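Trainee: Just the structure for this:
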Amino acid sequence: MKIKTLQKEDDKYIQQAAQLLVEGFKENWPNAWPDLGAALEEVNECLSEDRICRIAVDENDNVLGWIGAISQYDGNVWELHPIVVDINHRRKGIGRLLVKDLEEQVRQRGGITIQAGSDDENNMTSLSNVDLYDNLLDRIRDIKNFKGHPYEFYLKLGFKIIGVMPDANGLGKPDIYLGKRVIDWPNQTSNS
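Mentor: Predicted structure coming up:
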């Protein structure tokens, strides 16, 4: 497997990346990219010059996963958006490799932090279906994963929960914000 930049002329890869979005999000986030047209629009937006768009390709030249990032705060922060791995190739380290590669891409562009939002629209964590304005910090500290929410994937890669947007997707449906610094803090070892 190799990771490389997705290019505007890579029609085959673009189609495969879009299909991964539809398939990868349909179970828990079906409205994210409900069809190939919406997914193709997302992939093409990710190909603009102010973004990062990287794909993992197998030995048969098929896209196994892809990751994108959007520059924010004058390039100091990059929003990881989106990330998806083929459902038949999950839990094999592809997502981890894509995130590590993205960290290096962000560092090369002078970025400091990567942030990601991870919605909880269907009661996957203890942060959903509750009033987060009541004891928010305690609720974040005591978060529980009920149904395989991806926030734990990010935590394993060194991200921290840096906040929550209550009701982002409707009453009791928050967006969980995670972040990770990709450069060393002065006089400390690497966070990556």
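Trainee: CA only for contacts and neighbour counts going forward, please
Mentor: Fine.
Trainee: so residue 99 is in which element?
Mentor: Taking DSSP states H and E as the criterion, residue 99 maps to helix 94-108.
Trainee: So what touches that helix?
Mentor: 3, 52, 54-56, 64-67, 69, 78, 83-85, 112, 114, 157, 182-183, 192 (C-alpha atoms under 8 Å, 6 or more residues apart in numbering).
Trainee: let's see this one next to it:
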Amino acid sequence: MMKIINMSELDEAQLHQAAEILTDTLNIGYPTFKDAMEEVREHLVPDNTLLAVVEGAAVMGWGGILAPEYDGNVFELHPLVVREDRQGEGIGGALVEALEGAAREQGGLTIWLGADDESEAGETSLAGVDLYDDLPAKLAEFDPGTHQSGFYFKLGYKIIGVLPDANGRGRPDIFFGKRL
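Mentor: Alright, predicted model coming up:
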């Protein structure tokens, strides 16, 4: 039976599982287990809310909302990862729903996230193009392709900004937000 728990309740082996999921699913940002473990430890502090989906002793996925900004009105969703062999089962959606609930309970009005389109080939219609040339038109015709933005659209998130060339020429960071 799966349940969502606070990551502060995880034992060391489960924290290692969480780091492995991060490396396996976001290996551009966290190429080594050491990088992923540092990310877990850095965010596992009282100001942040980190939740994990566990099945027995196994971690299926995890995510967090970072300490609130803008006088407590805005929370950043970071990170959100689900084991590759368990994606498409609703785990990510359940985590996002629980994290949004936690943000609301803390007085949040908005939740946002950044989703890099950083692969060499690009995943969205915003990759490999000059975003300084008529960005509104490019956003109006946005195609998520294989990018996680399709997942966030299904959960009610909207594009609220784009940072061109954030990850190199033609590789933007796309910002999504949702009113809580």
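Trainee: Just the buried subset of the contacts of helix 94-108 of the first structure, please.
Mentor: Neighbour-count burial (16 or more other C-alpha atoms under 10 Å) applied to those gives 3, 52, 54-56, 64-67, 69, 78, 83-85, 112, 114, 182-183.
Trainee: Mind checking which of those are in strands?
Mentor: 3, 52, 54-56, 64-67, 69, 78, 83-85, 114 (DSSP state E).
Trainee: Nearest to residue 34 of the first structure among the residues you listed?
Mentor: Nearest to residue 34 of the first structure among those, counting by C-alpha to C-alpha, is residue 84 at 14.6 Å.
Trainee: Which stretches in the first structure count as strands?
Mentor: Under DSSP E, the first structure gives strands at 2-5, 51-57, 63-72, 77-85, 113-119, 160-165, 175-181.
Trainee: and the ones you listed as TSV, adding distance to residue 150 of the first structure?
Mentor: TSV is the format used below for the strands of the first structure (distance: least, C-alpha to C-alpha, whole Å):
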stretch	distance to residue 150 of the first structure
strand 2-5	22
strand 51-57	19
strand 63-72	15
strand 77-85	11
strand 113-119	7
strand 160-165	12
strand 175-181	10
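Trainee: Can you find the partner of residue 164 of the first structure in the second structure?
Mentor: Counting by TM-score structural alignment, residue 164 of the first structure lines up with residue 162 in the second structure.
Trainee: Which residue, neighbours along the chain excluded, lies closest to its match?
Mentor: Spatial nearest neighbour of residue 162 of the second structure, chain neighbours left out: residue 174 (4.6 Å); criterion: C-alpha to C-alpha, 6 or more residues apart in numbering.
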